[in-house]
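# Fold the following, please.
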Amino acid sequence: MSSIPISQEGLKRLKDELERLKSERPGVIQAIKEAREEGDLKENAGYDAARERQGMLEARINYIESRLPQFNVIDLKTLGGETVIFGATVEIEDVESGESKTYTLLGPDESEPNKGSISVLSPVGRALLGKEVGDEVVVEVPRGRVEYEILSVKFNGSACL
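Here you go, the predicted model:
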């Protein structure tokens, strides 16, 4: 079993989601029961929808529960330094286009690229780990190879930007 890094905030969000999902179970079971009572299950859209919802709900619950023992919870407030590690907020610049981006490196279960956090296991995250300001990294992305220069490395003590 390998260890999966996660911030304290990320773990709390996942545990809250798990609790919410478990609280939805009775409602889904009730919806299935009511749809069954309508008769013919072959052409019962309400039954099909409720069963599909139950399947998705149970799959997500099982996924979260299976990951919990693997998490290595990291307190972001204790991190610092000049090297890119889990929890670092890194400003990078595309060497070719000059476009800069800022990302916080987090675990795969809490990263949200649209909100400025990426997984340490993503191609960009893996390339940045262990690097410092001024280093350049080359990343293979769908559009080809992109070269980034690290402009800054900060530690905010939080999973939020």
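
# alpha carbons only for contacts and neighbour counts from here, please
Fine.

# how about the helices in the chain?
Taking DSSP state H as the test, the helices found in the chain are 8-36, 45-67, 123-128.

# Make JSON lines from those and add distance to Glu82 and mean neighbour count to it.
Converted to JSON lines, the helices of the chain look like this (distance: least, Cα to Cα, whole Å; neighbours: other Cα atoms under 10 Å):
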{"stretch": "helix 8-36", "distance to Glu82": "22", "mean neighbour count": "15"}
{"stretch": "helix 45-67", "distance to Glu82": "30", "mean neighbour count": "15"}
{"stretch": "helix 123-128", "distance to Glu82": "12", "mean neighbour count": "19"}
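
# And this one, please, so the two structures can be compared:
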Amino acid sequence: MPEKSYPMTAEGKEKLEAELKNLKLVKRPKVIKRIKIARSYGDLSENSEYDSAKDEQSHVEDRIDVVEQMLKYAHVVDADSVDPNEVSVGKKVTYTEVGEDDPETYTIVGSDESDPLNGKISNDSPIAQALLGKKKGQTVEITPPGGKFKVKINKVED
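Down below sits the predicted model:
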């Protein structure tokens, strides 16, 4: 069974690489040091410092595994290789809901880069799924949880 591909922007991949480096070279050594110090306190059965450090170690190691997996199967999307009017990962799309006047603008990014409050939505989101592959001028039906609505794509930018 093939592994999942992780579409992302070049910027997103660079951020993941930096995060992995930080996890391995900064966070992991700090946690190991905390564990050593906590062990020196003696009885581990009632040592909350040790338990806390082991929990943190587990979180750090889990995140390292996830980031390594994502980088291993990363698919950096080159938005420049796609039709300039076509919505794809890495592009900014502006649309207006049919019957409304206020346009909305989002950049479609890989799931780990998602930051809706800053205008970056995951390629796995219902909105992005409906828009991907569509072109400027098209009207698209979006079906998020809670109902359907139609939008007209006004602009697609790199």
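
# Can you calculate the TM-score here?
For this chain pair, the superposition-based TM-score is 0.87 by TM-score structural alignment, normalised by the length of structure 2; 155 aligned residues with a Cα RMSD of 1.9 Å.

# would you turn the helices of structure 1 into a markdown table with distance to Ser97 of structure 1?
Shown next, in a markdown table, are the helices of structure 1 (distance: least, Cα to Cα, whole Å):
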| stretch | distance to Ser97 of structure 1 |
| --- | --- |
| helix 8-36 | 33 |
| helix 45-67 | 39 |
| helix 123-128 | 17 |
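
# I'd like to know which of these is closest to Ser111 of structure 1.
Ser111 of structure 1 lies closest, by Cα to Cα, to one member of the helices of structure 1: helix 8-36, at 8.7 Å.

# And the closest one, what does it pack against?
If contacts are counted by 3 or more Cα pairs under 8 Å, 6 or more residues apart in numbering; DSSP states H and E, helix 8-36 of structure 1 sits against helix 45-67, strand 71-74.

# how about a cut-off of 10 Å?
strand 4-7, helix 45-67, strand 71-74 (3 or more Cα pairs under 10 Å, 6 or more residues apart in numbering; DSSP states H and E).

# In structure 2, what range does the first one match?
Residues 6-9 of structure 2 are where strand 4-7 of structure 1 aligns, with TM-score structural alignment as the criterion.

# got it, and the last one?
Residues 74-77 of structure 2 are matched to strand 71-74 of structure 1 when aligned by TM-score structural alignment.

# which one in structure 1 is aligned with Thr96 of structure 2?
In structure 1, Thr96 of structure 2 lands on Glu93 (TM-score structural alignment).

# do Gln138 of structure 2 as well
Gln138 of structure 2 maps onto Asp135 in structure 1, by TM-score structural alignment.

# same check, this time on Lys152 of structure 2
Per TM-score structural alignment, Lys152 of structure 2 is aligned with Glu149.

# what's around its match, how many residues?
Each residue near Glu149 of structure 1 was counted by other Cα atoms under 10 Å, and the total is 20.

# for it, what are its contacts?
Counting by Cα atoms under 10 Å, 6 or more residues apart in numbering, Glu149 of structure 1 touches 91-95, 98, 100, 128, 132-138.

# Report the buried members of these.
Among these, the ones that count as buried by 16 or more other Cα atoms under 10 Å are 91-95, 128, 132-133, 136-138.

# ok, so of those residues, who is nearest Ile6 of structure 1?
Among the buried ones among the contacts of Glu149 of structure 1, and counting by Cα to Cα, the member closest to Ile6 of structure 1 is Leu128, at 17.5 Å.

# any idea which of the buried ones among the contacts of Glu149 of structure 1 is closest to Lys154 of structure 1?
Glu91 (8.6 Å).

# Of all the helices of structure 1, which one comes closest to Val153 of structure 1?
helix 123-128 (10.4 Å).

# so how much does that closest one differ from structure 2 once superposed?
Mean deviation of helix 123-128 of structure 1 relative to structure 2 after superposition (mean Cα distance after the TM-score superposition for structure 1): 0.5 Å.

# got the contact list for that helix?
Looking at what lies outside helix 123-128 of structure 1 - Cα under 10 Å, 6+ apart - the contacts are 83-86, 90, 92, 103-107, 117-122, 135-141, 146, 148-150.

# That's all I had, so thanks and see you.
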